[in-house]
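Q: Pasted the sequence and its predicted model underneath.
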Amino acid sequence: MTLLTHESSDDGCVGSCDRGVGVDEVGFAEVLSEARAAAADIAVITDAAQRITFVSDAFAAMTGYDRAELLGQNCRLLQGPGTDPQTRAQIRDVLGSGEMFEGQILNYRKDGSAFWTALRIVPMWVGDSLEVTHFVSVQQDISNKVASLKHLENQALHDQVTGLPNRTMAGQAVERAVQRALDRDVTVAVALIDLDDFRIVNNTLGHTAGDTVLQQWATRMLSHLREGDTLARMGGDEFLLILNNIPRDTADNTISGLLGRIHDVVEDPFTVDHQHIRIGMSLGLALVPEDGTDNRTILRRATDALYTAKKRDRDTAPWWETAHQVPMHSTTHRTLEAGFSATAGAVDGAADGAGVGNDAGSRADDGTSLGRTTPEDYVAAIRRGNILVHLQPVMNLRDGSVHLFEALARLKLPGRVAYPDEFLPHLDTEDQRVLFTGVLHQALTVLAAWDRDGARHSVSVNLPPEILRDGTLPALVGKALHDHTIEPARLGLELLESQTMTLESQRAALQDLADLGVGLAMDDLGSGYSSLQRLSSFPFSAIKIDRGLFTHVYDRPTGALTIMATLIQMGRDLDMDVVIEGLEDESLTEAAIILGAPLGQGYHFARPLAPEKCLEWVDSFDLTVRGSSILTPLGALAYHWQLARLAAPHPVELEQCPLTQFLNTTKINTGTGTGTGTGAGPEVCLELGSEVQSWHALQHSTLGVHPVSSRLLTDWLTHHVCETLRQGVSDRTRTRAGNGGT
């Protein structure tokens, strides 16, 4: 593993030389030797004061920071609002005692995106020192694993309609509340809420409309609660509310004020299918420890109080009642109290509709139809050398520079140009070898000419696996590089998929190419026959993600984002570059940048260009990488989704959050729709502007993500993506030809 170190100082020391920690006589070689003995996969080495002195390449890539930005810093640089304070304290205490720490922690990359790491920190005593001299840290990105566990946990412990904690979590919350309120100067109010007239909504408008009302009610409630209060769904239209930290000496006035504010939730109607619906609330409340010191008693007293409140005339009497005003008796109304150990009811779900694929067929870059040509015509054109090379840039999505140009083959035919999907199916192995050789020499000729003009770039060429069989390809490539005076590192070869090739027949030739210094990429990952097996078997340094994986990004955005994020993470884990192909518009490009894709390619940047046009394009093109603003609905969804899937709050203050600016400049109060397949529904998506703002504000809570508001915000953004892009679908080309093959 390569380690990045401080530059050598004038006296020959490397790094910090461990000065100030009692081991001046110990050289770096001994530190590194003992560190490697302590941990097989070093991410970071710090001195005794926990200042970073050495950083691995993998750690720098994982965090997005450059070497110079990390050296000399404390790893607390990576922590943020979602980092668990107890985990921080545990790390501090364990390391302070000279023990090894092992656990998980939520960190943040330089760009603000969250990631979970499995962390192991090993203290070291180098030389004869009796005090800890260094700490060796091993870290592994486990974001995908945590996201899966969070999803399962959310399903098990949260109501699937509202996203609120379910009956199981409610029971745990009451138990914690009882324990906290004992022997303290504050009391805790445990309340049970019943929604009046809600069954009428279900019976007249249907359960879908009822679910929409519940979702709107829940998110309004959350926006009216204080930090630390709890709202859970018990089932049906019954909810549990816990109000914490109420001063005992002013409990009556405090509770009255809080409940008056909470009742504002039902003062305004809810909107379903453009209909305004009004419901009411009844609430029964018990105090800990005044009305009981155990779960069962508290819930029984709250149930009695609720039953009393519901029997009263809502027009003339208060909507809530306290337990101390209700005589203690044995009531038959125990539905809210019973069954606390049971899991919440059935899970609602809806299957996604099947998308309709597009078959663009064979078309030129300008979209014109191809003429009729026989297979012999293609072969004859190749043999005569009628090969054209167009170049399409692959962009660095982190700094906006050109990473390399991909060389794409075309054939000159009488009166027109043929494109790869037209002629490749008609070529045998020898034809493909001739085509590859012609494209390779033209691409290297272009690089050499650019070098003479002072423009240094790299190029990639598509490699048909069939031509690897006889083992002569590495020598052919090496000679071409020598003839054009191009360093091997400036050439990449993209292995095309084939079901006719075996791993054994490819491996030796590819290893020889890698030993030559040429970069190897797995092309169109996700489209082929044994991509993952090849990926684990061959010496690839890059992965190109097939555009077909994102075909339905505008119909099912979160599914496409999940695929993209998973593959980007896989690239990090394998220490490979990841290229997202098919970036055709600003929306998908912004989403790829936000999710941390290092490289991208597509019509949003440039169509394939004639070689003589490339340098002019480089001088004129300006890619604005992710800054402080979000420009598209898909970008907004990607920003929130990447944090929500890890149960991480938004990392910056609400006023500085890029999603705040997006919501402030987006027309979220207008529009119509009949259905989106999202849980929130079009009414939530398009008619609840102020509520959308409140959903977002709750993502900045210091207590972590609010599941219900996070889900509703995701649903609203998903609908906004679909509606916005449907309106412009006629102007967007979802599939095209001309960017594949050799």
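A: Sure, I can see it. Residues are numbered from 1 along each chain as shown.

Q: from here on, contacts and neighbour counts on C-alpha atoms
A: OK.

Q: Kindly check the end-to-end length of stretch 280-299 for me.
A: Using CA to CA, to the nearest Å, one end of stretch 280-299 lies 22 Å from the other.

Q: Which other helices and strands does the helix or strand harbouring residue 437 contact?
A: Secondary-structure assignment from DSSP states H and E places residue 437 in helix 429-452. Applying 3 or more CA pairs under 8 Å, 6 or more residues apart in numbering; DSSP states H and E, we find helix 429-452 packed against helix 375-383, strand 387-396, strand 402-413, strand 459-463, helix 473-484.

Q: Quick one, which of those gets closest to residue 87.
A: Proximity to residue 87, assessed across the helices and strands packed on helix 429-452 by CA to CA, is greatest for strand 387-396 (35.4 Å).

Q: For that closest one, name the packing helices and strands.
A: Partner elements for strand 387-396 (3+ CA pairs under 8 Å, 6+ apart): strand 402-413, helix 429-452, strand 599-600, helix 611-620.

Q: Am I right that residue 640 is in contact with residue 716?
A: No: assessed by CA atoms under 8 Å, residue 640 is found out of contact with residue 716, at 11.3 Å.

Q: which one of these two has more residues nearby?
A: Using other CA atoms under 10 Å, the more surrounded residue of residue 640 and residue 716 is residue 716, with 27 against 22.

Q: Pull out the buried residues from the helix or strand containing the more buried one.
A: Using DSSP H and E, residue 716 sits within helix 707-727. Across helix 707-727, burial judged by 16 or more other CA atoms under 10 Å covers 707-723, 725.

Q: rewinding a little: buried residues in the helix holding residue 437?
A: Quick answer for helix 429-452 (16+ other CA under 10 Å): 431-448, 450.

Q: ok, structure two:
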Amino acid sequence: MQRSLQPGPAGLNVTTAQPRPTAGALWRGLVEQIPAVTYLADFDRSATLRYVSPQIEDLLGYPPEAFLADPALWYACVHPEDVDRVRAEELRTFEAVLPFDCEFRMRHRDGHELTVWERDAIIRDASGRPTHTQGVLIDVTNVRRMRDELDAERRSAARYLEVAGTAILVLDRAGRVELLNRAGYELVGRPEGSLDGGDWYSAVHAPEDEPELRRWFTTAIADGRVPSLSESRVQRPDGELRTVSWTNRLMRDEHGEVTGFVASGSDVTERRAAAAQITHLANHDAVTGLPNRRLFNEHLGLALARARRAGRAVALLYLDLDDFKLVNDSLGHTAGDRLLVKVARRLRVRSRDADLLARHGGDEFLVLLSDLDPATAAEDAEQAAHGLLGALAAPFVVSGAEFHVGASIGISLWPADAGEAEALLRHADAAMYQAKRAGRNEVRTFDPDRSAPLERLSLTTRLRHAIAEEQLVLHWQPIVDPVTGALQALEALVRWHDPVRGLVMPADFVPFAEETGIIDRLGALVLQLVARQRARWQQADGFEPTVHVNVSPRELRNPAFADRLSRTLTAHGVDPATIVIEITESAAMQDPARVGPLLHALAATGVQIAIDDFGAGHSSLSRLVNLPVHVLKIDRSFLAKVPADPASAAVLQAVVGLAGALEMRAVAEGVETRAQREELVRLGCPLAQGFLLGRPGPAVAMRAHLQRAAS
């Protein structure tokens, strides 16, 4: 619109001077002192200005007279981008007979911009017809700047709330939602804004959780104290429950009064589930899902404590499967695991609800019978044990094959047989071996008078302890050239240095380790000892002998064996080419489809492979040709009859020739007489070992052999 300056109306004339101040002059003096521009304009479409106060010059740099001389000056001072908006607003208020109220930008004479706020009031005549408008123009530049800064901070805070990865929740004192950011709405699975003003606890919590959570909130608000951390479940519309970890704070006003509650929350559902799964795995067997030895020991300790207080008895049943090794050997570990699952299922069905069934390891299970009457505890335990044997009586079908798997069960009673948990377990283990020696599929209660010392101390427990404490030691037997006696290799032979029995030969504990599943741990320790000694010879004396080490068929069937062997040798800096892995003929030949790939994987690590006890089984020449074998160790039964038995000598000569034809090295075992050695020389056997050529001994006893070989 157009604004122009005219002489003011009566009482507001700009140029008239009065000898005495009139009321109008007094009013003008007043308005010209306030920090705002005042004006008077006609109420017409052009809003013709009748008066503008001198403050206009401070505001825009032009005196009031300039606007009288140039009516267009007013809009020239309005910011070009705001002119249309201001004109439209003036026209709208004129046509609607409404006061003008607008904030817009203007330009000072020197070019700088400012923000002003203009507001007027409509003056009417006696009949109520609008005649004039009176208004003020105020510089609000600083106010606007502060408001913009606050808005920017508010928008920044809002953006943070929206992009925050955690839910942000603000509640008033009544628990109504004042703010929930986007992440919060995503967490509870509801549309944004749908919970604003609503009750938080009834809206998002499961009905069974709501009363307790509401009491928690009400108490926190009333007491002015809230835990900094808490957890709760929120329920999504589809019924899914999510666990949320909250960080909480109370909001207070300037007087310290609680005005509300603010919390940030993170969805920890998967984390809690993972933690629960880890806890479960730590306490349960991965194959059968039964409690493991760790959890069993905890329950055993608690059961004994309760029994002491109540004067009751406890029974421990130690169950070991009979002939389980046949399943593993014929069908492999996967089938063996499936059988264990079926066994566990049957045992669980026959156990009482109050009993605890656990897997002890390998094919061993433990059953804890608690809260027994001391007078009938033995009878109750035997009845339970026979019930478990009955559960195993029916055959099992695994991988299409039918197996009858029985069990030997040993029973130990508290307090009759033992005063504490460890002794109870040892005695149950010893009783189980009594059952095995009685013919298997039997039940025996611990009898100290019939238990051999080794049984009383529990062979299983003691052998595990021997492995953990490295009570196993290696003796070494030379493998030599039968012609010269020169050392060609050393075979590592394991011994158990038992504190009770002294030096125990492998025949007394290796088969037991294979039967109970301890062989993997025992074999891993033997490999460590072999690699350690081989590295020590090389680093200390420069000796680099080829070393033979025996591997159990169960170890060989472990898919991780080749990798474990490679890592062990690498860790000790041992060249794999100096290591010869010996496996029995029966283990190598009985299942070529499965064993063949395992041997090839083993050969890929760089080690050599030897077939031990060759000739004792029924080897197929075609199978032997297809296997990565480097050494044939001839079974000692052939050499035992040489030279008296021509047939044995002929077989021996044939095997030596076969090895040479296949580019393998033949080793004759069991050389005990000069005649046997001479026969081997005659037959051209390149390698031999036996008591005549060198007895097994500790590493220090091999030093002379190694020095001669190195010279």
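A: Structure's in. What do you need? Values in this document were obtained by computation on a predicted structure and should not be read as measured data.

Q: After superposition, what is the TM-score?
A: Superposed pair, TM-score by TM-score structural alignment, normalised by the length of the second structure: 0.33. Supporting alignment: 303 aligned residues with a CA RMSD of 5.6 Å.

Q: that older thread, can you tell me which of the helices and strands packed on helix 429-452 of the first structure is nearest to residue 230 of the first structure?
A: In terms of CA to CA, the element of these nearest to residue 230 of the first structure is strand 387-396, at 45.0 Å.

Q: mind putting the helices and strands packed on strand 387-396 of the first structure in TSV, distance to residue 219 of the first structure included?
A: Listed next are those as TSV, based on distance: least, CA to CA, whole Å:
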stretch	distance to residue 219 of the first structure
strand 402-413	45
helix 429-452	58
strand 599-600	38
helix 611-620	47
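
Q: Out of the ones you listed, which is closest to residue 44 of the first structure?
A: Nearest to residue 44 of the first structure, of all these, is strand 599-600, at 25.9 Å by CA to CA.

Q: other SSEs contacting the closest one?
A: strand 387-396, strand 577-580.

Q: quick one, the first one and strand 459-463 angle?
A: Right, strand 387-396 of the first structure. If you take axes from the mean of the first three to the mean of the last three CA atoms, to 10 degrees, strand 387-396 of the first structure sits at 120 degrees to strand 459-463.

Q: does residue 412 of the second structure count as helix, strand or coil?
A: strand (DSSP: H, G, I helix; E, B strand; the rest coil).

Q: Contact partners for it?
A: Counting by CA atoms under 8 Å, 6 or more residues apart in numbering, residue 412 of the second structure makes contact with 315-317, 418, 424-425, 427-428, 431, 445-446.

Q: Restricted to strands, list those residues.
A: Judged by DSSP state E, these include 315-317, 445 as members of strands.

Q: Can you tell me how far residue 378 of the second structure is from residue 622 of the second structure?
A: From residue 378 of the second structure over to residue 622 of the second structure the distance is 58 Å, taken as CA to CA.

Q: what helix or strand is the nearest residue to residue 120 of the first structure once chain neighbours are set aside on?
A: Computed as CA to CA, 6 or more residues apart in numbering, the closest residue to residue 120 of the first structure that is not its neighbour in sequence is residue 102, at 4.4 Å. Following DSSP H and E, one finds residue 102 of the first structure within strand 101-108.

Q: Tell me which other helices or strands that strand touches.
A: Judged by 3+ CA pairs under 8 Å, 6+ apart, the packing partners of strand 101-108 of the first structure are helix 85-96, strand 114-124.

Q: Taking strand 114-124 as reference, get the angle to the longest one.
A: Right, the one you point to is helix 85-96 of the first structure. Going by the same axes, to 10 degrees, helix 85-96 of the first structure makes 20 degrees with strand 114-124.

Q: all helices in the stretch 201-350 of the second structure, in order from the N-terminus.
A: According to DSSP state H, counting those that start in this stretch, the stretch 201-350 of the second structure carries its helices in the segments 210-223, 269-283, 293-310, 324-331, 333-350.

Q: Which other helices and strands does the last one contact?
A: Looking back up the chat, that one is helix 333-350 of the second structure. helix 324-331, helix 377-391, strand 396-398.

Q: packing partners for the shortest one?
A: Counting contacts by 3+ CA pairs under 8 Å, 6+ apart, the secondary-structure elements packed against strand 396-398 of the second structure are helix 333-350, strand 401-403.

Q: Serialize the ones you listed to CSV and add fields for mean neighbour count and distance to residue 150 of the second structure.
A: Supplementary listing: these in CSV, determined by neighbours: other CA atoms under 10 Å; distance: least, CA to CA, whole Å:
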stretch, mean neighbour count, distance to residue 150 of the second structure
helix 333-350, 17, 67
strand 401-403, 12, 80
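
Q: Mind checking those for the one nearest to residue 488 of the second structure?
A: helix 333-350 (36.7 Å).

Q: how far off helix 324-331 does the closest one point, in degrees?
A: Using the same axes, to 10 degrees: helix 333-350 of the second structure against helix 324-331 is 140 degrees.
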